[in-house]
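> Fold the stuff below for me.
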Amino acid sequence: MDVRPVSPAALVEELADRIAGAPRDSWVRVALDGAPAARPGELAGALADPLRVRGREVLRVSAADFLRPASLRFEYGRTDPDAFYDDWLDYGALSREVLNPLDPGGSGKVLPTLWDTTTDRATRAPYVTMPPGGVLLVDGALLLGRWLPFEVTVHLWLSPGALARRTPEDQRWTLPAYARYEEEAGPLALADVVVRADDPRHPAVVTAL
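Below is the predicted model:
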């Protein structure tokens, strides 16, 4: 694997330039994919203002707000890595309520949140209408290889050792799911941009696998 070291600030600027360079007459759906230990939500937050400076409206959506109800997520127990991989995220709802409305000719009406896992109830959030040229930033894990329509995909990759070290003890049962994701979905090959994120202070853009 060949990498190009880059500062966190420079990484944000590079990604903002790439995203903002898309045609301005259509929406841009961006996946920021990575395990929680890779902090994809932080990258999404860091990108918002630079994109607005470049003249783009921005809407952030977290995949964590589109999980299935607890009765479905925990059908095989609370720590089943295969259920975590296959059943936790409601990919159908994410497509229907967030991504598909931003297809060419779509309504532009996006549901920013669907399910509150704390209360295990629907959030009843109102729809948000994105203007043409707006950027949707979707952060979360296990997003690639699921036939979700994105114009730009960024994968934050952690080596197995770094992923294990940076995953809290009570979440390490998810590690087999991420190993399965890398083997079956191949996010390093699928993503438009791969960032090695073993050390969040010193990211590196992968230039060759």
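
> only C-alpha atoms for contact and neighbour calcs from this point on.
Will do.

> where's the nearest residue to residue 139 once chain neighbours are set aside, which helix or strand?
Nearest non-adjacent residue to residue 139, counting by C-alpha to C-alpha, 6 or more residues apart in numbering: residue 32, 4.6 Å away. Of the helices and strands defined by DSSP states H and E, residue 32 is found in strand 28-33.

> go on, residue 43?
Per DSSP H and E: residue 43 is located in helix 40-53.

> What are the contacting residues of that helix?
Helix 40-53 is contacted from outside by 12-13, 15-16, 19-20, 32-34, 57-58, 60, 62, 137-140, 156, using C-alpha atoms under 8 Å, 6 or more residues apart in numbering.

> Looking at those residues, which are in strands?
Mapping the contacts of helix 40-53 onto strands (DSSP state E) picks out 32, 33, 58, 60, 62, 137, 138, 139, 140, 156.

> so who does the last one touch?
It stands for residue 156. Residue 156 neighbours (C-alpha under 8 Å, 6+ apart): 32, 33, 34, 35, 38, 40, 194, 195, 196, 197.

> residue boundaries of the strands in this structure?
Under DSSP E, the chain gives strands at 2-5, 28-33, 58-62, 109-110, 115-116, 121-122, 128-129, 135-140, 152-157, 193-196, 204-208.

> Pipe those strands into a markdown table and attach distance to residue 183 per row.
What follows is the strands of the chain, written out as a markdown table (distance: least, C-alpha to C-alpha, whole Å):
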| stretch | distance to residue 183 |
| --- | --- |
| strand 2-5 | 20 |
| strand 28-33 | 16 |
| strand 58-62 | 24 |
| strand 109-110 | 32 |
| strand 115-116 | 29 |
| strand 121-122 | 33 |
| strand 128-129 | 36 |
| strand 135-140 | 18 |
| strand 152-157 | 13 |
| strand 193-196 | 16 |
| strand 204-208 | 18 |
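
> Would you mind measuring from residue 103 to residue 163?
34 Å (C-alpha to C-alpha, to the nearest Å).

> neighbour-wise, which of the two wins?
residue 163 (20 against 16; other C-alpha atoms under 10 Å).

> Residue 1: how many residues sit nearby?
Per other C-alpha under 10 Å, the neighbour tally for residue 1 reads 7.

> Could you pull out the buried residues of the helix holding residue 43?
By 16 or more other C-alpha atoms under 10 Å, the buried positions in helix 40-53 come out as 40, 41, 43, 44, 46, 47, 48, 50, 51.

> And this one, please, so the two structures can be compared:
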Amino acid sequence: MGPVRLEAITWERLTEAVADTVTAVKAEDGSPWLRVAVDGAGGAPGGEFARRVEDALRLRGRSALVVGTEGFLRPASLRLEYGRQDPDSYYSGWFDTGALWREVFGPLEAGGSGLVLPDLWDPATDRATRSPRVRLPPGGVLLLHGPFLLGHWFPFDLTVHLQLSPGALRRRTPESEQWTLPAFQRYEDEVGPAGAADVLVRVDDPRHPAWGGTG
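The predicted structure follows:
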């Protein structure tokens, strides 16, 4: 696959374009719900963009639910088993992918209940959040945002990757989190999210995104 051609776009137009794309997508497994990934490092505005798309979908008469993987961190005893700054653990051991499969994707399978758990674990208290489940009606859209989403075979119907160049990622990552940078390089090497995603958005300058499809 050759390089993706990216075109400058405003966040408003990008939001409308992605919402239009979502409304045209059908779930391949026959599920009445759609599952959309907004994949990106912490320095990319994944949560903000997911909420923008949520608002745009609701204006189109589609229910939507934004869920962040930061609510599905594993307990500190497991997450920090190899220390607080181990990039390999961050890449493959910090996020509870089993819980995401069980509590988020499972209820949205064909024949599922539609009852999604919006979060499971509070890293500040290192305790279960005990949040109530949220019912997503048939035709609704899950917008899951967080890092490393494209490496787990999650059943997404549409994937958006918010890309940062290595230099931009370094600049946008706080000094206290610079130790995570090797994990994102490993993700690039092993998964190649820019080529794997359905929609690629370059966000080196958060004021001026650029986008393109990868298909």
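
> Please state their TM-score.
The TM-score (TM-score structural alignment, normalised by the length of structure 1) is 0.96; 209 aligned residues with a C-alpha RMSD of 1.5 Å.

> packing partners for the strand holding residue 32 of structure 1?
With contacts taken as 3 or more C-alpha pairs under 8 Å, 6 or more residues apart in numbering; DSSP states H and E, strand 28-33 of structure 1 sits against helix 40-53, strand 135-140, strand 152-157.

> Can you add distance to residue 118 of structure 1 and give these back as CSV?
Shown next, in CSV, are these (distance: least, C-alpha to C-alpha, whole Å):
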stretch, distance to residue 118 of structure 1
helix 40-53, 19
strand 135-140, 18
strand 152-157, 27
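
> Which one, of the ones you listed, ends up nearest to residue 203 of structure 1?
strand 152-157 (9.2 Å; C-alpha to C-alpha).

> average distance between the closest one and structure 2?
Strand 152-157 of structure 1, aligned to structure 2 and superposed, deviates on average by 0.5 Å (mean C-alpha distance after the TM-score superposition for structure 1).

> what stretch of structure 2 does that strand fall on?
Here strand 152-157 of structure 1 aligns to structure 2 at residues 158-163, judged by TM-score structural alignment.

> Residue nearest the middle of structure 1, spatially speaking?
Among the residues of structure 1, the one closest to the centroid is residue 139, at 2.8 Å (C-alpha atoms, centre = their mean).

> Identify the residue of structure 2 aligned to that one.
By TM-score structural alignment, residue 139 of structure 1 lines up with residue 145.

> residue contacts, its match?
37, 38, 39, 40, 46, 47, 50, 66, 67, 68, 69.

> repeat that for 10 Å
Counting by C-alpha atoms under 10 Å, 6 or more residues apart in numbering, residue 145 of structure 2 touches 36-41, 45-51, 66-70, 160-161.

> From the residues you listed, keep the buried residues only.
Buried among the contacts of residue 145 of structure 2 (16+ other C-alpha under 10 Å): 36-41, 45-47, 49-51, 66-70, 160-161.

> show me the contacts for the aligned partner of residue 66 of structure 1 in structure 2.
Aligned by TM-score structural alignment, residue 66 of structure 1 pairs with residue 72 of structure 2. Contact analysis of residue 72 of structure 2 by C-alpha under 10 Å, 6+ apart lists 94-100, 103, 117-123, 128-129.

> Surely residue 135 of structure 2 and residue 113 touch.
Yes - the criterion here is C-alpha atoms under 10 Å, and residue 135 of structure 2 meets it with residue 113 at 8.0 Å.

> what touches both of these two?
residue 107.

> how about the nearest residue to residue 60 of structure 1 once chain neighbours are set aside, what does it touch?
The shortest distance from residue 60 of structure 1 to any non-neighbouring residue, by C-alpha to C-alpha, 6+ apart, is to residue 137 (4.8 Å). By C-alpha under 10 Å, 6+ apart, the contact list for residue 137 of structure 1 reads 28-32, 41, 43-45, 47-48, 58-62, 150, 152-153.

> for residue 114 of structure 1, same thing?
Residue 114 of structure 1 neighbours (C-alpha under 10 Å, 6+ apart): 63-68, 90, 93-94, 97-98, 121-126.

> Show me just the buried residues among the residues you listed.
Buried among the contacts of residue 114 of structure 1 by 16+ other C-alpha under 10 Å: 63, 64, 65, 66, 67, 68, 90, 93, 94, 97, 98.

> which non-adjacent residue is nearest the counterpart of the last one in structure 2?
With TM-score structural alignment as the matching criterion, the partner of residue 98 of structure 1 in structure 2 is residue 104. By the measure of C-alpha to C-alpha, 6+ apart, the closest residue to residue 104 of structure 2 outside its immediate chain neighbours is residue 116, 5.1 Å from it.

> The one you found is in contact with residue 141, isn't it?
No - contact criterion C-alpha under 10 Å: residue 116 of structure 2 and residue 141 do not qualify, at 11.4 Å.

> Compare the two (neighbour count), which wins?
Taking neighbours as other C-alpha under 10 Å, residue 116 of structure 2 and residue 141 compare with residue 141 leading, 25 against 22.
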